[in-house]
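Asker: sequence plus predicted model, see below.
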Amino acid sequence: MTKTARDGGTGPPSDRTPDPLAELAARHGLSVSGARPPLPEYVRQLWGRRHFIVAFSSARLTAQYSRAKLGQIWQLATPLLNACVYYLIFGLILGTRRGIPHDVFVPFLVTGVFIFQFTQSSVTAGVRAISGNLGLVRALHFPRAALPVSVAIQQLQQLLFSMVILVVAAVAFGSYPSPRWLLAVPALALQFVFNVGLTMVMARLGSKTPDFAQLMPFVMRTWMYASGVMFSIPVMLEGRPQWIKAALQHNPLALYMDLVRYALIRGYGAHNLPAHVWLWGLGWAVLLGTAGFIYFWKAEEQYGRG
């Protein structure tokens, strides 16, 4: 007679033999290595490693130019050269400064280049945040979100170096320090939160598909041309359907550029900003920051395996 028949039922037995390994692990308080913790606990663990995250991002930034003879000078020279190239091509040759006064166009362009570069570098490095640190991921137990967050912090530190050039360019063309400059702080904070979420999305995608990194330069180049880095969107799209102008003006990078331009450039007035620009900027930051973090956390157990 089977056990089911002896018990008087037809269903599965209620007294299955327990797994001895599971009992042993539970008795000694052991858990599966690399198991995904609940979201609140994950956030707590990540906060507990905040000093490591900051130190790791600073070390990566220092090592970035360690083999160059000019060393850390390239942190200022690289964005400056990028701005000069864009000014030569788009400002002088193609004439995209149409509708923008000459004393405004240079800081307008420099601001656009630096703000876009902030997100572009975060995305590019974020794709390799996990796949480029597999040795660290497999050797140590820590919240994997520390890696994409450190990437975003590294790019924020790079941007702060670049801000020296941006301030010089603004002052050189008549935009002197004023209380409005303080608005750049919350604008950059919103962009940083947006970048963190986007970097986490890219880190998860890049962890399983390394070739994804080859696609991102094309995506970012398209995004750059759609964000008004080198031109004024309302001026260049004059006569076009209103929905096209609204879509481009409300894309997150265009919003953050406009907010920083409005804060730092004297001749860039509020009439250049789309309606409810701060609410849109906050919405993009909260949406992508939250969604990107959860999306990355969902795959915590998969990183470094396979």
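Answerer: That came through, no problem.

Asker: only C-alpha atoms for contact and neighbour calcs from this point on.
Answerer: Fine.

Asker: hmm, K245 is touching V235, no?
Answerer: No. Applying Cα atoms under 8 Å as the test, K245 and V235 come out as separate, 9.6 Å apart.

Asker: show me which of those two is the more surrounded one.
Answerer: Taking neighbours as other Cα atoms under 10 Å, K245 and V235 compare with K245 leading, 18 against 15.

Asker: who's in contact with that one?
Answerer: I233, P234, L237 (Cα atoms under 8 Å, 6 or more residues apart in numbering).

Asker: would you list the buried entries among those residues?
Answerer: I233, P234 (16 or more other Cα atoms under 10 Å).

Asker: now the contacts of K245 as a markdown table including distance to R180 and secondary structure?
Answerer: Shown next, in a markdown table, are these (distance: Cα to Cα, whole Å; DSSP: H, G, I helix; E, B strand; the rest coil):
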| residue | distance to R180 | secondary structure |
| --- | --- | --- |
| I233 | 23 | helix |
| P234 | 23 | helix |
| L237 | 28 | coil |
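
Asker: which of the contacts of K245 sits closest to V219?
Answerer: The nearest member of the contacts of K245 to V219, counting by Cα to Cα, is I233 at 19.3 Å.

Asker: show me the contacts for that closest one.
Answerer: Counting by Cα under 8 Å, 6+ apart, the residues that I233 touches are S227, K245, L248, Q249.

Asker: so where does the first one fall, helix or strand?
Answerer: In this case it means S227. Using DSSP states H and E, S227 maps to neither a helix nor a strand.

Asker: do the same with the third one
Answerer: Using DSSP H and E, L248 maps to helix 242-249.

Asker: show the subsequent helix or strand relative to that helix.
Answerer: Counting by DSSP H and E, what follows helix 242-249 is helix 252-264.

Asker: quick revisit: now do the helix holding L248: distance to the chain's middle.
Answerer: Centroid separation between helix 242-249 and its chain, computed with Cα atoms, centre = their mean, to the nearest Å, is 23 Å.

Asker: before we go on, here's another structure to hold up against the first:
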Amino acid sequence: MHVTTQTLAPPERPTPPAPPSSEELRALALRHGLTVSGARPSLPVYARQLWSRRDFITAFATAKLTAQYSQARLGQLWQVMNPLLNAAVYYAIFGVLMDVQRGVPDYVPFLITGVFVWTFTSQTIMTGTRAISGNLGLVRALHFPRASLPIALAIQQLQQLVFSLGALVAILFCFGEFPRWSWLLAVPALLLQTLFGTGLAMVTARLAARTPDIAQLMPFVLRTWMYASGVMWSIAHLTDGRDLPHAVIVLLRANPAAVYIDLMRFALVESFTGSQLPPHVWALAAGWATLAFTGGFVYFWKAEETYGRG
């Protein structure tokens, strides 16, 4: 008897379902309120997040100010002594040796005011170069709007300037400058200057976060800018009666650092009159502040998700 054997085929296995596509996963995540880790929020959301952390920003600024000279024997007195020592050096070199004080009435108040105001601007910009690189541990450990750091450091410099203004007022008293109604103009001038410096601090913060060498280059840039800003000499006195190209005169008088210095001199030094101010000076001051702060804020925000990586 012949028996035919038939090989039975193994049962077919069910085909596994295809994994979901990236578009489907993205739609699922959005449906359940999930977002990409470290993604940059929209500009309005970012601004609201920043405002909600205003207490942290002011506390961070105050803590930095307190710790700044904690290791020095004279402590916080260096906040006043640094600009005063700079002013003394500038007076010896420019006022005495180079005699740029000729034709500038009340040269010492003129110089002291310029040095204090310039120090505020330059230090605000310089601290921006260390805003990210100097706080990498904080940036990598916690989630918060990174613009909090350059803004807090700018507020720290404003706090330091307010502390130093007492010494500036005392010096003005010694040279016959006493409070007048024009002194109130110092408040809006300082507020506009703070916005301007904060905007540039955010620009340098982003640049230095990607290229640390910016922090080494910035002192040379600031020193060159200082010499062109009339800190030690009068721009109006230089441009009057000089055969300079018109474009050079316009650039010197519209220089934002010079604009804020001149506004403070106009407010505090009686002999510094409105004729020495550039045309439309308040519009210039407001324009520079708006341009620098808005542009710096947007420029910094565009790289928000990159800070602290690498």
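Answerer: Okay, I see it. All values derive from a computational prediction rather than experimental measurement.

Asker: so what number do they get for TM-score?
Answerer: The TM-score (TM-score structural alignment, normalised by the length of structure 1) is 0.91; 290 aligned residues with a Cα RMSD of 1.6 Å.

Asker: just to check, A152 of structure 1 is in contact with N195?
Answerer: Yes. In this structure A152 of structure 1 lies within contact range of N195 using Cα under 8 Å: 6.5 Å.

Asker: of the contacts of I233 of structure 1, select the buried ones using a PyMOL command.
Answerer: The PyMOL selection below is limited to those of those classed as buried (16+ other Cα under 10 Å):
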select buried, resi 227+245+248+249
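
Asker: which residues touch P105 of structure 2?
Answerer: S271.

Asker: name the element it belongs to?
Answerer: Counting by DSSP H and E, P105 of structure 2 is part of no helix or strand.

Asker: cool, the one 4 residues further on as well?
Answerer: Mapping P109 of structure 2 onto the secondary structure by DSSP H and E places it in helix 107-129.

Asker: map E301 of structure 1 across to structure 2 for me.
Answerer: With TM-score structural alignment as the matching criterion, the partner of E301 of structure 1 in structure 2 is E305.

Asker: so what's the residue count around its match?
Answerer: E305 of structure 2 has 15 nearby residues by other Cα under 10 Å.

Asker: hmm, back to that, in structure 1, which residues correspond to the helix or strand following the helix holding P109 of structure 2?
Answerer: On the C-terminal side of helix 107-129 of structure 2, the nearest following helix or strand under DSSP H and E is helix 136-141. Using TM-score structural alignment, helix 136-141 of structure 2 corresponds to residues 134-139 of structure 1.

Asker: can you point out the buried residues in the matching stretch?
Answerer: Buried residues in stretch 134-139 of structure 1 (16+ other Cα under 10 Å): V137.

Asker: now for the contacts of I233 of structure 1, which pair is the farthest apart?
Answerer: S227 and K245 (10.5 Å).

Asker: picking that back up, distance to V168 of structure 1 added to the contacts of I233 of structure 1, as CSV?
Answerer: Shown next, in CSV, are the contacts of I233 of structure 1 (distance: Cα to Cα, whole Å):
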residue, distance to V168 of structure 1
S227, 24
K245, 31
L248, 29
Q249, 27
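
Asker: which one of the contacts of I233 of structure 1 is nearest to G306 of structure 1?
Answerer: Among the contacts of I233 of structure 1, and counting by Cα to Cα, the member closest to G306 of structure 1 is S227, at 38.1 Å.

Asker: so the closest one sits right up against Q249, yeah?
Answerer: Yes. Using Cα under 8 Å, S227 of structure 1 is in contact with Q249, at 7.2 Å.

Asker: count of residues packed around the aligned partner of D262 of structure 2 in structure 1?
Answerer: In structure 1, the residue paired with D262 of structure 2 is D258, using TM-score structural alignment. The number of residues packed around D258 of structure 1, counting by other Cα under 10 Å, is 28.

Asker: show me the contacts for D258 of structure 1.
Answerer: Contacts of D258 of structure 1 (Cα under 8 Å, 6+ apart): N272, L273.

Asker: state the distance from the residue nearest the centre of structure 2 to M226 of structure 2.
Answerer: Centroid-nearest residue in structure 2, with Cα atoms, centre = their mean: A201, separated by 2.4 Å. For A201 of structure 2, the distance to M226 of structure 2 (Cα to Cα, to the nearest Å) stands at 17 Å.

Asker: then Y91 of structure 2?
Answerer: From Y91 of structure 2 to M226 of structure 2 the distance is 15 Å (Cα to Cα).

Asker: A88 of structure 2 now?
Answerer: 16 Å.

Asker: more neighbours: those two, which one.
Answerer: M226 (20 against 16).

Asker: which position in structure 2 pairs with A63 of structure 1?
Answerer: In structure 2, A63 of structure 1 lands on A67 (TM-score structural alignment).

Asker: and the helix or strand where that match lies, what does it pack onto?
Answerer: Assessed by DSSP H and E, A67 of structure 2 sits inside helix 54-68. Judged by 3 or more Cα pairs under 8 Å, 6 or more residues apart in numbering; DSSP states H and E, helix 54-68 of structure 2 is in contact with helix 148-174.

Asker: could you point out which element follows the helix it packs on?
Answerer: By DSSP H and E, the next helix or strand past helix 148-174 of structure 2 is helix 186-210.

Asker: now that following helix on structure 1. Mean distance?
Answerer: Following superposition, helix 186-210 of structure 2 is found to deviate from structure 1 by 0.4 Å on average (mean Cα distance after the TM-score superposition for structure 1).

Asker: picking that back up, centre of the chain to the helix holding A67 of structure 2, how far?
Answerer: 15 Å.

Asker: what angle separates that helix from helix 148-174?
Answerer: With axes from the mean of the first three to the mean of the last three Cα atoms, to 10 degrees applied, the angle from helix 54-68 of structure 2 to helix 148-174 works out at 60 degrees.

Asker: give the other helices and strands that the helix or strand following helix 54-68 of structure 2 contacts.
Answerer: Downstream of helix 54-68 of structure 2, the first helix or strand assigned by DSSP H and E is helix 78-90. In terms of contacts (3+ Cα pairs under 8 Å, 6+ apart), helix 78-90 of structure 2 is packed against helix 107-129, helix 148-174.

Asker: same thing but 10 Å
Answerer: helix 54-68, helix 107-129, helix 148-174 (3 or more Cα pairs under 10 Å, 6 or more residues apart in numbering; DSSP states H and E).

Asker: of the ones you listed, flag the one that's most buried.
Answerer: helix 107-129 (a mean of 24; mean count of other Cα atoms under 10 Å).
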